[in-house]
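A.B. asks: no FASTA, just this:
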């Protein structure tokens, strides 16, 4: 099987730095035989930080990061010298990345904005030196704090593609062909199931210099919500799309049934997906006459906007762009 450059899930072991211990020291020099406490504080342990990078579209660069171990803070020293903080580790990730605890599944961070930084695993605080504990009644404290421990555990990074419009449909519905015609993207196109194994993104140029992002996603099959076919690996990429464009081919045996199966798979995976805006496009419609189109319209849900298109014949694509743009901006 061909190895893909698109990696949307990795599991890594992470450990942030321990804080340095505070110093237990007393001033001693040739002029001072019994000086007061001058132990400095320990340095902070290094954080592990996630930073959004809009130039990245995959987690491929993290594929061989099996262990991320951050630096410990230095111990405090004499003359109330504070130890150096550990050097933070910054992990750059594509926008749409979700960080989770591998054991609990809890979401710990989400990166959605370019340049956004989130402290994923904070380093331990440095301990206080004994100079902090001097009092009128205890002028020579022997006590200094140890540094706090860092945080460690198995973590996961999961990428959910960010796009305005997600193309949803069974394999061979014409999604890749549509993307190749209305954007500059060049997805693999062939007449067999699962030609598209990874999400493909493209920018649609609209009127007056405007544009929006559309994603060709791997085809759903019935049972995808249970993990059949590409299953969850595909469905998670739909969660962030503002609009779902359902592509149903004109030569389908039952257009309404095909649409209902697609919607059911989304509902089984995450019922919140049904709150998104839906648009239905009947692809390959160059083979239809007006009478057949009218029959298909009767099958489709009346409350969902629909349009007939032909990517090969370049028919209905301008109207499709208009419909998608209007749907994207209807609440603005």
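C.D. replies: That came through, no problem. On a predicted model such as this, the values are computed, not experimentally measured, just so you know.
A.B. asks: rest of the way, CA atoms for contacts and neighbours
C.D. replies: OK.
A.B. asks: Longest helix in the protein, please.
C.D. replies: Determined from DSSP state H, the single longest helix within the chain is helix 255-269.
A.B. asks: Go through that one and flag the buried ones.
C.D. replies: Across helix 255-269, burial judged by 16 or more other CA atoms under 10 Å covers 255, 256, 258, 259, 261, 262, 263, 264, 265, 266, 269.
A.B. asks: In three-state terms, how would the closest residue in space to the last one that isn't next to it in sequence be classified?
C.D. replies: Once flanking residues are discounted, residue 269 sits nearest to residue 225: 5.0 Å by CA to CA, 6 or more residues apart in numbering. Of the three states, residue 225 takes helix under DSSP: H, G, I helix; E, B strand; the rest coil.
A.B. asks: Please report the distance of residue 225 from residue 264.
C.D. replies: 9 Å (CA to CA, to the nearest Å).
A.B. asks: next one: residue 85
C.D. replies: For residue 85, the distance to residue 264 - CA to CA - is 52 Å.
A.B. asks: putting a second one here so we can go through both:
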């Protein structure tokens, strides 16, 4: 499946139905009068966030979405049928912008959240509405109002509690496959991962936590180098960052500093996000070297530095326990902040 996280589409709500002009023609009603009904309202275009979508791929092949028009008003003062609303499903985490003004229209972050992006036109009034003492036989009605047409930009920011970051070949894809049932492409060359991979990792309580493997971060990623410029924004919604450092790299400390510099340069609070540091590929590095790497990393990182191997699963249980504790701590902080507002 292709990962598409940007799309431009056009939406159009339905036109309101026209009002009806007609008069009663019943046998025992000599002065029947006007009886034209109101037109039905046009359908609206509504976005709905769903969990079973992870990409905007559907919008690559379909760019225009139109709701139903309302029906014309009927005789005997009957209102025409309203046009059916068009519900467009999008992944959770989709942000909708007005393409012409750049205005933020909405951000769908919760399951089954809805957003009306184009309101249907009102139905026109029939001639029955215009009956008065001075006009006993109105011979006119109003047309239905046109629907809205809008050009929209869609942008997807993945919803994951834990974002796995690090330079290419740090072992991010291997780690997410070891922790979850995700099966990303893994190979021994840079940029094996061309799209973010998502995996659900189960807590001891049985709850699932979404981990995201963020690809392509290299020096200059915030300016468009590598793949990082396209995918840095997917880290914005994560609660915890897991920084993976390749223990077999020529200079793991420099690698760590490169990623930190990119987070700082990108901004949006990423450098202030809770971060857990893990040295990967411990099974391929001697103990003396790993101890030296940990010693030097302590000059830059205040928390515990984990020594793991995604291949042999060394140290993964201890790492996960710290991740769960950090997530719970962040949740408690948010709840306390909400209780004060």
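C.D. replies: Received, thanks. Predicted, not measured: the structure shown is a model, and the values here were computed from it.
A.B. asks: For the two chains, what TM-score is obtained?
C.D. replies: Once superposed, the chains reach a TM-score of 0.89 (TM-score structural alignment, normalised by the length of the first structure), with 329 aligned residues with a CA RMSD of 2.3 Å.
A.B. asks: how about the residue nearest to residue 269 of the first structure, what's its match in the second structure?
C.D. replies: If you follow residue 225 of the first structure across to the second structure using TM-score structural alignment, you land on residue 222.
A.B. asks: quick one, what contacts its match?
C.D. replies: 228, 229, 232, 262, 263, 265, 266 (CA atoms under 8 Å, 6 or more residues apart in numbering).
A.B. asks: my guess is the fourth one contacts residue 224, does it?
C.D. replies: No: distance between residue 262 of the second structure and residue 224: 11.0 Å, which falls outside the contact criterion (CA atoms under 8 Å).
A.B. asks: hang on, residue 15 of the second structure packs against residue 66?
C.D. replies: No: look at residue 15 of the second structure against residue 66 with CA under 8 Å: they stay out of range, at 10.1 Å.
A.B. asks: okay, those two: which has more neighbours?
C.D. replies: The residue with more neighbours, out of residue 15 of the second structure and residue 66, is residue 15; 30 against 19, by other CA atoms under 10 Å.
A.B. asks: Verify the assumption that residue 176 of the first structure is located in a helix.
C.D. replies: Yes: assessed by three-state DSSP, residue 176 of the first structure belongs to a helix.
A.B. asks: Can you report how many residues lie near the aligned partner of it in the second structure?
C.D. replies: Residue pairing (TM-score structural alignment): residue 176 of the first structure is matched to residue 173 of the second structure. Neighbourhood size, residue 173 of the second structure [other CA under 10 Å]: 28.
A.B. asks: do residue 110 of the second structure as well
C.D. replies: Residue 110 of the second structure has 16 nearby residues by other CA under 10 Å.
A.B. asks: do residue 100 of the second structure as well
C.D. replies: Neighbours of residue 100 of the second structure (other CA under 10 Å): 10.
A.B. asks: do the same with residue 67 of the first structure
C.D. replies: By other CA under 10 Å, the residues close to residue 67 of the first structure number 12.
A.B. asks: do residue 318 of the first structure as well
C.D. replies: What residue 318 of the first structure shows, counting by other CA under 10 Å, is a neighbour count of 12.
A.B. asks: swap in residue 318 of the second structure?
C.D. replies: Neighbours of residue 318 of the second structure (other CA under 10 Å): 12.
A.B. asks: That one - that's part of a strand, no?
C.D. replies: No: with three-state DSSP as the criterion, residue 318 of the second structure is assigned helix and is not in a strand.
A.B. asks: separation between it and residue 238 of the second structure?
C.D. replies: From residue 318 of the second structure to residue 238 of the second structure the distance is 21 Å (CA to CA).
A.B. asks: For the helix or strand hosting residue 292 of the second structure, name the packing helices and strands.
C.D. replies: Per DSSP states H and E, residue 292 of the second structure falls inside helix 287-297. When contacts are defined as 3 or more CA pairs under 8 Å, 6 or more residues apart in numbering; DSSP states H and E, helix 287-297 of the second structure packs onto helix 252-266, strand 305-307.
A.B. asks: That one vs helix 252-266, what angle?
C.D. replies: With axes from the mean of the first three to the mean of the last three CA atoms, to 10 degrees as the basis, helix 287-297 of the second structure and helix 252-266 are set at 30 degrees to each other.
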